[in-house]
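*Asks:* With the input below, show me the fold.
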Amino acid sequence: MIRGLIFDLDGTLVDSLPGIATALNHALNDIELPNHPRDVVKTFIGDGLLNLITRALGPDHSNQQNELLAAFKKHYSQDWKDGTFPYPGITSLLEEFHQSNFPMAVLSNKPHEYTVEIVETLFPQNLFSQIRGHQEGYPKKPDPTTAHRIISDWNLKAEEVAYIGDSTVDLDTAQNGKMTPLIFSWGYGTPEDFPLLHSVDDLRNVILDSR
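*Replies:* Below you'll find the model as predicted:
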């Protein structure tokens, strides 16, 4: 029985690729490096900001990591607002789950301040009991430590919680934490050879049928 829901953010609840790609290319322009096409930027997403920056630079420009990181942060604080959108049907589904008394949380490898700002801006208030991005001193996914803290706060067992994501990192997080993995097909790092959810209705059916 699934009694609690933890969601990834990028590629799961929101399409954030346009904002990330725009900010990254603005930052690359600032330090006079070539831009990346959006479909290439898509392959950089999912393992946190530092990995995004490292992949964007490649080995030839790794010495400019601090420059690009600072430039990206400057641009992303504005660019995400015009390039981050909830996937169709997601908000109404979250409201349905909330009305059905599922505790819900967001757990992302995106920096914590961006995670909180995006969720609080794009979604109705009080849907999520916790919003967690990556913070210094806490391990990133696929380490399940933060997920387990959330689950403990809910007084649930890991086996009673689904982790909903879009990537191999999310699948590994769920499996490492003994949660039920539910993986959307529309995200940024979809795992191969794993059953995928292709619509919000697929997720609705899995969750409600599990009660």
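
*Asks:* only C-alpha atoms for contact and neighbour calcs from this point on.
*Replies:* OK.

*Asks:* quick one, helices of this structure?
*Replies:* Along the chain, the stretches classed as helices by DSSP state H are 17-30, 38-42, 49-57, 65-79, 90-99, 112-122, 145-153, 168-176, 200-209.

*Asks:* Buried residues in the longest one, which are they?
*Replies:* To tie it back to what came earlier, the one meant is helix 65-79. 65, 68-69, 71-73, 75-76, 79 (16 or more other CA atoms under 10 Å).

*Asks:* Would you format those residues as JSON lines with distance to Asp10 included?
*Replies:* Shown next, in JSON lines, are these (distance: CA to CA, whole Å):
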{"residue": "Gln65", "distance to Asp10": "22"}
{"residue": "Leu68", "distance to Asp10": "21"}
{"residue": "Leu69", "distance to Asp10": "19"}
{"residue": "Ala71", "distance to Asp10": "21"}
{"residue": "Phe72", "distance to Asp10": "17"}
{"residue": "Lys73", "distance to Asp10": "17"}
{"residue": "His75", "distance to Asp10": "18"}
{"residue": "Tyr76", "distance to Asp10": "14"}
{"residue": "Asp79", "distance to Asp10": "15"}
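
*Asks:* before we go on, could you also do this sequence so I can check it against the first one:
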Amino acid sequence: MMIRAVVFDLDGTLLYTLDALSYCMSKTMRHFGLGDIDNEHTRYFVGEGARKFVDRSLIYNGDKDLKLAKKAYEVYDEIFEKDCLRGVKPYDGIMELLQELKNLNIKTVVLSNKSQLGVEKNIKDVIGEGVFDLIYGEREGIPKKPDPTSLNMIIKELGFSKDEILYVGDTATDMQTALAANVISIGVLWGFRDEKELRENKADYIIEEPKEILDIIIEAQR
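*Replies:* The predicted structure follows:
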């Protein structure tokens, strides 16, 4: 078996974005006189797109009927556009991994539930242009992860078979996406969730450092 492409989740996998997400949501909640959303709650509220993040934050603050949701979506989008890069950085070892994958002629892709513009801005300003072969964020008319539609679209666009793909993420949503698309999943322990969640959602591999992805690729080629 030859691995020809690695598909990465963004938040909690490639980039540390927890401070930015917590800051933007806390600022949104304060706009409505509500309480902050700290990092520990943020890590469990995110992963299924901005709207779900807003909904969970409002419910946490007592708006169980989501009466403020429509306006809160707009406020969050405005704040996020300005502050989405606050404290954002690649996890240790990610830049080196991406260079090694390029050296091996392995395609790299980003697949996130964050908006397309948000993903592109994060990648362009933090990692750089021309690093990834494809960038997939939330797109109108395409269901978000864990629905496998976007991942299947990526595989089709690359022209590879499913056993030539690795999917790397840090949450149940990511593992479920890989499982639904029938591709090999790698759960990372440096992200937003824990080992228990990854195991319960049938991660094929669980790793502690980005460089372990290279070991998995070498193992697959034996």
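
*Asks:* Onto which residues of the first structure does the lengthiest strand in the second structure map?
*Replies:* Longest strand of the second structure, by residue count under DSSP state E: strand 107-115. Using TM-score structural alignment, strand 107-115 of the second structure corresponds to residues 103-111 of the first structure.

*Asks:* Name the residues that touch the matching stretch?
*Replies:* 3-10, 46-49, 98, 115, 127-135, 140-141, 146-147, 150, 154 (CA atoms under 8 Å, 6 or more residues apart in numbering).

*Asks:* just the buried members of these?
*Replies:* Buried members of those, scored by 16+ other CA under 10 Å, are 3-10, 46-49, 115, 127-128, 130-134, 140-141, 146-147, 150.

*Asks:* wait, what's in contact with the corresponding residue of the first structure for Ile206 of the second structure?
*Replies:* Alignment note: Ile206 of the second structure maps to Leu196 in the first structure; criterion TM-score structural alignment. By CA under 8 Å, 6+ apart, the contact set of Leu196 of the first structure is 182-185.

*Asks:* Quickly note the distance from Leu196 of the first structure to Ile207 of the first structure.
*Replies:* Separation of Leu196 of the first structure from Ile207 of the first structure (CA to CA, to the nearest Å): 14 Å.

*Asks:* Same question for Trp80 of the first structure.
*Replies:* From Trp80 of the first structure across to Ile207 of the first structure, the span is 30 Å (CA to CA).

*Asks:* quick revisit: I'd like the contacts of Leu196 of the first structure written out as a markdown table, with neighbour count and distance to Glu159 of the first structure added.
*Replies:* Shown next, in a markdown table, are the contacts of Leu196 of the first structure (neighbours: other CA atoms under 10 Å; distance: CA to CA, whole Å):
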| residue | neighbour count | distance to Glu159 of the first structure |
| --- | --- | --- |
| Leu182 | 23 | 13 |
| Ile183 | 26 | 16 |
| Phe184 | 23 | 20 |
| Ser185 | 19 | 23 |
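
*Asks:* Not counting stretch 22-33 of the second structure itself, show me its contacts.
*Replies:* Counting by CA under 8 Å, 6+ apart, 35-39, 42, 54, 57-58, 72, 75-76, 79-80, 83-84 sit against stretch 22-33 of the second structure.
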